[in-house]
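1. got a sequence here, can you build the structure:
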Amino acid sequence: MELIKPEIGLIVWQTVVFVILVFLLAKFAWRPILGLIKERESSINDALDSAEKARLEMKNLQASNEKLIKKAREERDEMLKEARTIKEKMISEASTEAEEKASKILANAQETIIAEKQAALAEIKAQVASLSIEIAEKVVKKELDSKEDQMKLVDSMLDDVKLN
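-> Next up, the predicted model:
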């Protein structure tokens, strides 16, 4: 049983038809198909280039954002430093002002003490003068016969004055 017998004529015609088909495909189908493939390849390459550009742009934006964040932090640190300086200056000024006020109060208190001391000394002098006058009156009123009695009286009065 022979199922298939190869015939040379059939093989020749099949080869001729295949060559014609390949020729027709090459002339009418391959070029458009290759053109579409090249066009698709070009669009894929363009998309890849665009993606790469976008990636680089994102990298640049990220670097820019980091610079902005760094700058913002530096500005914040500078503002905090200025605030600390202002705070210290205000504390220093308040301390100086308080010291000046305390010095003025002390000076006023010392002046008041000196004035009161002088007033007290003036009063003591007035009392001493008045006591001296009283002693003189008593000495004059009392008649003393001898100088000895007068000296005893003056000594006793002086002792009285020292005790007070």
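2. switch to C-alpha atoms for all contacts and neighbour counts from now on
-> OK.
3. quick check: next helix or strand after the top helix by length along the chain?
-> The longest helix of the chain (DSSP state H) is helix 31-141. Scanning forward in sequence from helix 31-141 by DSSP states H and E, the next helix or strand is helix 147-163.
4. I have a second one here; can you model it like the first so I can compare?
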Amino acid sequence: MEKLVNDFSFGLFIWQIILFLLLLFLLRKFAWKPILKAVNDREEGIKNALASAEDARREMENLQADNEKLLQEARNERDSMLKEAREIKAKMIADAKGEAQEEANKMIKQAQTAIESEKKAAVADIKKQVAELSVAIAEKVVEKELDSKDKQLKLVDNMLNDATLN
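-> Predicted structure coming up:
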């Protein structure tokens, strides 16, 4: 340190200060500003990237919420459609059962009407046959019994009594 104090030159010291200030000026003008600008730009870029990442995260959350909402709506719509389909199915089955029951009742009524008609026709045919047989028997009996008047009257009374019983 002593050597420094002994060799100290005031002119050299001034030139060194001038060169140092010139170096500082040049560094400030050509190095510090671009370096600071680059650092500021980098900081701004990082801030923008963080903001973009935050926006993307928020947007992703919104999309997930929207997706959940759409999924829920789709599930609700599916459930609604299935319920409606079940109701339509039940209504169609009920309608088909009702129509089948009506058709069965109609067929039963037609069958009953046909049976009644056949029964009436059979009874009429039997009455006709009985009447024909009665007339035939009556003819034969009358031929044999024509000679006695008491027998004829008795026969007519019996026939009248039989006719009122039926």
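5. any idea what the TM-score comes out to?
-> TM-score of the superposed chains, computed with TM-score structural alignment, normalised by the length of the first structure, equals 0.72; 146 aligned residues with a C-alpha RMSD of 3.2 Å.
6. distance between the longest helix of the first structure and the chain's centre?
-> Relative to its chain's centre, helix 31-141 of the first structure lies at 8 Å (C-alpha atoms, centre = their mean, to the nearest Å).
7. average separation of it from the aligned part of the second structure, please.
-> Superposing on the second structure and averaging over aligned pairs (mean C-alpha distance after the TM-score superposition for the first structure), helix 31-141 of the first structure comes out at 1.2 Å.
8. count of residues packed around L153 of the first structure?
-> 16 (other C-alpha atoms under 10 Å).
9. what do you get for V156 of the second structure?
-> Neighbours of V156 of the second structure using other C-alpha under 10 Å come to 13.
10. so which strand or helix has it?
-> Going by DSSP H and E, V156 of the second structure is in helix 149-165.
11. for that helix, packing partners?
-> Contacts defined by 3 or more C-alpha pairs under 8 Å, 6 or more residues apart in numbering; DSSP states H and E place helix 149-165 of the second structure against helix 33-145.
12. redo that, cut-off 7 Å
-> Using 3 or more C-alpha pairs under 7 Å, 6 or more residues apart in numbering; DSSP states H and E, no helix or strand is in contact with helix 149-165 of the second structure.
13. relative to helix 33-145, how tilted is it?
-> 170 degrees (axes from the mean of the first three to the mean of the last three C-alpha atoms, to 10 degrees).
14. next one: helix 149-165 of the second structure to chain centre, how far?
-> Relative to the chain's own centre, helix 149-165 of the second structure is displaced by 83 Å; criterion: C-alpha atoms, centre = their mean.
15. in it, what's buried?
-> L155 (16 or more other C-alpha atoms under 10 Å).
16. aligned partner of L70 of the second structure in the first structure?
-> In the first structure, L70 of the second structure lines up with L68, judged by TM-score structural alignment.
17. residue contacts, its match?
-> Going by C-alpha atoms under 7 Å, 6 or more residues apart in numbering, L68 of the first structure touches no other residue.
18. what about it, distance to E74 of the first structure?
-> Plainly put, L68 of the first structure is 10 Å away from E74 of the first structure if you go by C-alpha to C-alpha, to the nearest Å.
19. could you do A119 of the first structure as well?
-> 66 Å.
20. again, but for E111 of the first structure
-> From E111 of the first structure to E74 of the first structure the distance is 55 Å (C-alpha to C-alpha).
21. map E111 of the first structure onto the second structure.
-> By TM-score structural alignment, E111 of the first structure lines up with T113.
22. so what's that match up against?
-> Contacts for T113 of the second structure (C-alpha under 7 Å, 6+ apart) come out as none.
23. cool, and E78 of the first structure?
-> Listed by C-alpha under 7 Å, 6+ apart, the contact set of E78 of the first structure is empty.
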